[in-house]
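> okay, predicted coordinates and the sequence, questions at the end:
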Amino acid sequence: MARILICLVALAALALALALADPATQAKATQAKATQAKATPAPATTTPAPATTTPAPATTTSAPATAGATGRRVTPKKILMQGLPFATSHHMVLAKIGRELVARGHEVHFVRSSVDSDRVDTTGLNVHTLQLNSTKEHYAAHVLEIADDEPLEGALKILREKAAICERIAEEPKLLELMKTMDVALVDPAYLCSVIYSYAMNIPIRVDISPVNFYGTSSWVGVFCSCALLLLDDTGLIRPVPYSILTTHMITHTSPTMLDPFMSAPYEIPQPWATVPQMGTKFTPDMTFGQRLFNSISWAVQYWARHGFLEDLIHDLNERFRPGVKLYDSFQNASFVLFPTSPAFDFPRQLPPNCKMIGPILPEPAAFPFAQDPKLSDIVANAKNGIVLVSFGTLARLKPEQAQALADAVATLKQTVIWKYNGEAPRVGKNTILSKWIPQNDLLGHPNTKLFIAHGGANGILEAAYHGVPILGYPLFGDQWDNVARAVWRGMAISVDKDTATTESLVADLDLLLNNPTYQYNAKLVSSVIRDTPRTPVEQAADWIEYAIKYEGAHFLKMPSYSHPWYINQGWDVGCFWLALAATLVGGLLWTLRALFRCVVGLVSGDKRKRD
């Protein structure tokens, strides 16, 4: 009994300590950090490789306050966008929003690198190109190794290429001076350099736009592996980790195990373990007890890594740009966080007032015939049994045996198969057409398209959802399993295991998707809900950006949970207090009953001795 009472007292003391923790103190600390003097990074002392920043001529000029599409009057501002290097889909999202802002009279400056694709439409934007030593071909070759190598091994190879990019910005005084003149920063949270520089250059208003879901390992164990390997050099010796390598690694490969698609943790978006799967788990909201337990462990690991391990590793370089401010705290300076997805497709969840799901940015009504490929227009129009579209994006690659199994499976179909293929082509059937390029959005939107076979990249998945096309998901790496899981949960897709899929299993999946009307019905329902909005996603994005401009950041929309520790936001301090109180009362009651029992037993024994 004594041991039980000691444990109860210890539990009560812990609960009391949590209950008495003053959140106001932490709020003041956070506010003090956010208002400290911000240091401007000096150019690096090392001699940089030959590089130039080449802004395109501005196509717009400042103008008096004008009314946007919503009638809101705002003064045109100078807006900065920084695209994640070699992430074409990210650039396409940002550029489309930028073009809408230019149409509303704003001056938009887009910073990209010399290894980025030229296919992004930057009409009307002032483009500034950061020259890098690497070529596009060399950079692309390293990216492709991620899919073939072990996850961490492949990531570390490309990270050595990406590491220099964040440092290169500090070596460009003209670019730094340009940033200082900006009124608004549109930040891609997948590119932490843009978060740091928007703060260091004192840009007054920041709006975060999360273009796509982020990459992640297949389980939370990958976080431990990532942390361990990041500390090792090629010889296996422990070494300091450069900030740029660390942050790029975490975002391009391991982040979703630590940050879900909405980067919930930095923005204090609720993450109930029972209904919000952590990225990389491949779970849906309908989790078993074991899955919920695994999900909670995944959350705990990412919390430790973010607040402990990561902050310690990036401390030195973070101090160089923003003395006294932690990386985690900097996320809370965003006025708005815009997510280009829809509750019709994504998992349901709670969102704070300054976090908005605006719908998919890139999908739009299809155009037909295809202006760039008249021959393809004829093929689609004359496909009597419909079209099956196959695309694995720009970077994803099937292994030769995987590609051949898929080619043999689609060869059995009566539909015409249009396959955007990169690399060495497999042997295909007479019904299959291989192409290096396809107008994917327009093909998905054509009424003849019956099925989309894809790797599960976020943009492709959202385009299929927008146009109501069922999906055979063939995830290969990164966030693709989780993207496909959402389509499966909505009843519009089947997911394939790349390691066990055979021609026979693929044929069975294709038959089910093409001949079971349930998949087509669910896909059309998702499409209908996504489209049922009075304003397009890009218009909504521009509306919220102008809202932030009009109300000088609209910081009144931020949740007070920003300044509270996790155990207060989760209610653990109160829960532990009541648990400890209940345990104390039960323990006291048991002690009292035990004492009464001993007293009664003593009295009975005494009476018996007297009688004897």
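Thanks, I have it. Residues are numbered from 1 along each chain as shown.

> going by C-alpha atoms from here, please, whenever you check contacts or count neighbours.
Noted.

> tell me where the stretch 401-550 of the chain has helices.
Assigned by DSSP state H, counting those that start in this stretch, the stretch 401-550 of the chain shows helices spanning 440-444, 458-467, 480-489, 503-515, 517-531, 537-550.

> tell me which of those helices sits most buried.
Stretch with highest mean neighbour count among the helices of the stretch 401-550 of the chain: helix 458-467 (a mean of 26; mean count of other Cα atoms under 10 Å).

> distance between that one and the chain's centre?
The chain centre lies 16 Å from the centre of helix 458-467; the measure is Cα atoms, centre = their mean, to the nearest Å.

> check it against this one:
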Amino acid sequence: MSTGFHLFLAVAAVFSHHVQAADILVATATFASPWMGVAKIAEVLSSRGHVVTVLAPASEKSELMRKWPTFHYETFGDPKETPLMKEVMKTVPPKLSFSTPGLRGHLSVASTLASVLLDNCEKMISETQLMTKLKNSPYDVVLAYPGPSCGFFVAQYLDLPLVCTMLPTIPTGLGIRATGVPNPLAYVPTVLSGLSDQMTFLQRVKNILVYIAVATTGQIFERYIDDVARRTIGDNFTMSAALARTDVWLYQSDLMFDFPKPMMPNMVSIAGHVAEDVKPLSEEMEKFVQSSGDDGVVLVTFGSMVAAMPAEKADMLAAAFARLPQKVVWRYTGTPPPSLGSNTKTMEWVPQNDLLAHPKTKAFVSHCGYNGVAEAMYHGVPLVGMPLFFDQYANVARTVARGMAVALDIHAVTSEEVYQAITTVISEPRYEEKADQVSTHLRDQPQSPMERAVWWIEHVIKHGGLPHLRSRAIELPFYQYYLLDVIGMIIAVISAVLLSCLKCCSFACGMCKRGNTNTKKKTN
């Protein structure tokens, strides 16, 4: 009796799980940090019984299947083409990030990246056969990353609910326009400004000017994407219209990573979701880490887009690392620098999150890409930040404001300054204390970031979309959003009343003068 009952419950559970399973289409560029953040969510969704289908370039399918075998794949483009990431690395020379600082360098890298990604986007949505196949498939929701991946166009074309993951700082200002959220520039720093929420008068002037530049760039970028859509799927497909349909925004941010600012009801924080899944180190790596003794380990990486760097810059950093008593794990693929110390282990790839979670790790030298900063905050590791481009300047500004980091200029820093900065964040207790405090806040939640992300996606699926959470702001024209028509009407009414009063007064004065004149004539 008991065995039969348990068997019934097991079958019922499996059947119930099967009924709740959904078909999820992941339509995002398989490119660096944005893809990694989405892929982690998709992995968890797949483990919960959902069918996850990834829309990807055919040239990347084999590599994706090797890393994520549980996903299904729909592909586009020529399988013999150079994979997107390799194309980017070929067209964006690593040296550019180090040799061309400032606005010129940002624009050069941005234009090259945008060109490659937009080309990929056009290939995807222009394949009529693929889009028709997707249209006839029983998908329940689209998970996308807003930007050149054009996943939002796929959701609009299929008329499906849309969930977007979003980094906290997007260089084009896309997040502001896509959500309609208010953006008070008096205390909300613009990406690329490198400012905190406490600004002087001149800093507020800088913040406004940077915002205007960023917003203008964003509008140009948006026109390019709209042009791609017009050439492929129709005139009524625009970036604004597609993103206005977003049911939930999964922001990879929170009040420890970012500064307090206005939020919409469908903007959900999932900061730290990339840092939750920690795996044991390999035997070789664990042995190297343990050999550091009480001094510990320093992790160094400048991200997936910069695998190598100019020889003189690499040698400068190697000389600084060689002076440290700590062991150093450095993600570096170039020729070993002459000054490389015996304490430094260079690797083509490092288990970044797993190393940051290790108790022996004392500091993290980084370009401050989002994933690295999020993982360092989650695991409470002090930072030495040397940003290269885009949102990395905003990321390091936030960690410095939290008191857990020191910022350096990679274009002008010396070996001595690098050595002193690393020594400072390790030897001065306040950096570790602040990092631990940030980590404690990030972990002290009733629901983990990943659980929250998955719950919201399943909530959207369950109800077939959440239109009641969307703000009407993005659908309003500029003059309505800023109430210029209402202000104009009020000014017009007040002006008309004042003019009428002035006319009445003038008329009354005229009548009084005329009456006085008539009285004088009669008296005479």
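Yep, it's here. Quick caveat: nothing in here was measured; it's all calculated off a predicted structure.

> about what we covered before: to Val428 of structure 1, which of the helices of the stretch 401-550 of structure 1 lies closest?
helix 503-515 (13.0 Å; Cα to Cα).

> so what secondary structure elements neighbour the closest one?
If contacts are counted by 3 or more Cα pairs under 8 Å, 6 or more residues apart in numbering; DSSP states H and E, helix 503-515 of structure 1 sits against helix 400-410, strand 449-454, strand 471-473, strand 493-495.

> most tightly surrounded among these?
Most buried of these by mean neighbour count (mean count of other Cα under 10 Å) is strand 471-473; its value is a mean of 28.

> what's the average distance of that strand to structure 2?
After superposition onto structure 2, strand 471-473 of structure 1 sits on average 0.3 Å from its aligned residues (mean Cα distance after the TM-score superposition for structure 1).

> I'd like the helices of the stretch 401-550 of structure 1 as a markdown table, with distance to Ile209 of structure 1 appended.
Formatted as a markdown table, the helices of the stretch 401-550 of structure 1 follow (distance: least, Cα to Cα, whole Å):
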| stretch | distance to Ile209 of structure 1 |
| --- | --- |
| helix 440-444 | 22 |
| helix 458-467 | 15 |
| helix 480-489 | 18 |
| helix 503-515 | 34 |
| helix 517-531 | 19 |
| helix 537-550 | 9 |
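
> for Leu152 of structure 1, which of those helices is the nearest?
Once the helices of the stretch 401-550 of structure 1 are compared by Cα to Cα, helix 480-489 is nearest, at 16.7 Å.

> show me what Leu338 of structure 1 aligns to in structure 2.
Under the alignment by TM-score structural alignment, Leu338 of structure 1 pairs with Leu250 in structure 2.

> nearest residue to that match other than its sequence neighbours?
Distance criterion Cα to Cα, 6 or more residues apart in numbering; nearest residue to Leu250 of structure 2, sequence neighbours excluded, is Thr165 at 4.5 Å.

> and whatever residue of structure 1 lines up with that neighbour, how many residues sit next to it?
Counting by TM-score structural alignment, Thr165 of structure 2 lines up with Ile209 in structure 1. Ile209 of structure 1 sits with 23 neighbouring residues when counted by other Cα atoms under 10 Å.

> same question, Glu475 of structure 2
Glu475 of structure 2 has 17 neighbouring residues, counting by other Cα under 10 Å.

> same question for Ile491 of structure 2.
Ile491 of structure 2 has 12 neighbours, counted by other Cα under 10 Å.

> in terms of helices and strands, where is it?
For Ile491 of structure 2, the host element (DSSP states H and E) is helix 484-523.

> give the contact list for Thr341 of structure 1.
357-361, 462 (Cα atoms under 8 Å, 6 or more residues apart in numbering).

> isn't Ala21 of structure 2 up against Ser47?
No - contact criterion Cα atoms under 8 Å: Ala21 of structure 2 and Ser47 do not qualify, at 10.6 Å.

> which non-adjacent residue is nearest Asp260 of structure 1?
Distances taken as Cα to Cα, 6+ apart put Met279 closest to Asp260 of structure 1, at 4.8 Å, once the chain neighbours are dropped.

> quick check, that neighbour in a helix?
No - according to DSSP: H, G, I helix; E, B strand; the rest coil, Met279 of structure 1 belongs to no helix; its state is coil.

> residue in structure 2 matching it?
Checking TM-score structural alignment: Met279 of structure 1 goes with Val191.

> what's the separation between its match and Gln445 of structure 2?
Val191 of structure 2 is 27 Å from Gln445 of structure 2, where distance means Cα to Cα, to the nearest Å.

> likewise for Phe5 of structure 2?
Distance of Phe5 of structure 2 to Gln445 of structure 2, computed by Cα to Cα: 37 Å.

> Gly102 of structure 2 too?
Distance from Gly102 of structure 2 to Gln445 of structure 2, counting by Cα to Cα: 39 Å.

> so if I had to pick from these two, which one is more boxed in?
Legend: neighbour count by other Cα under 10 Å for Gly102 of structure 2 and Gln445, higher for Gly102 (13 against 9).

> which residue lines up with Lys327 of structure 2 in structure 1?
Match for Lys327 of structure 2 (TM-score structural alignment): Thr416.

> am I right that its match is in contact with Ile387?
Yes - counting by Cα under 8 Å, Thr416 of structure 1 touches Ile387, with 5.0 Å between them.

> isn't Tyr481 of structure 2 right next to Ser471, touching?
No - look at Tyr481 of structure 2 against Ser471 with Cα under 8 Å: they stay out of range, at 11.6 Å.

> quick check: Met258 of structure 1 vs Leu510 of structure 1, distance?
From Met258 of structure 1 over to Leu510 of structure 1 (counting by Cα to Cα), the distance is 34 Å.

> ok, Leu557 of structure 1 next?
Applying Cα to Cα to Leu557 of structure 1 and Leu510 of structure 1 gives a distance of 47 Å.

> ok, Phe214 of structure 1 next?
Computed as Cα to Cα, the Phe214 of structure 1 to Leu510 of structure 1 distance reads 28 Å.
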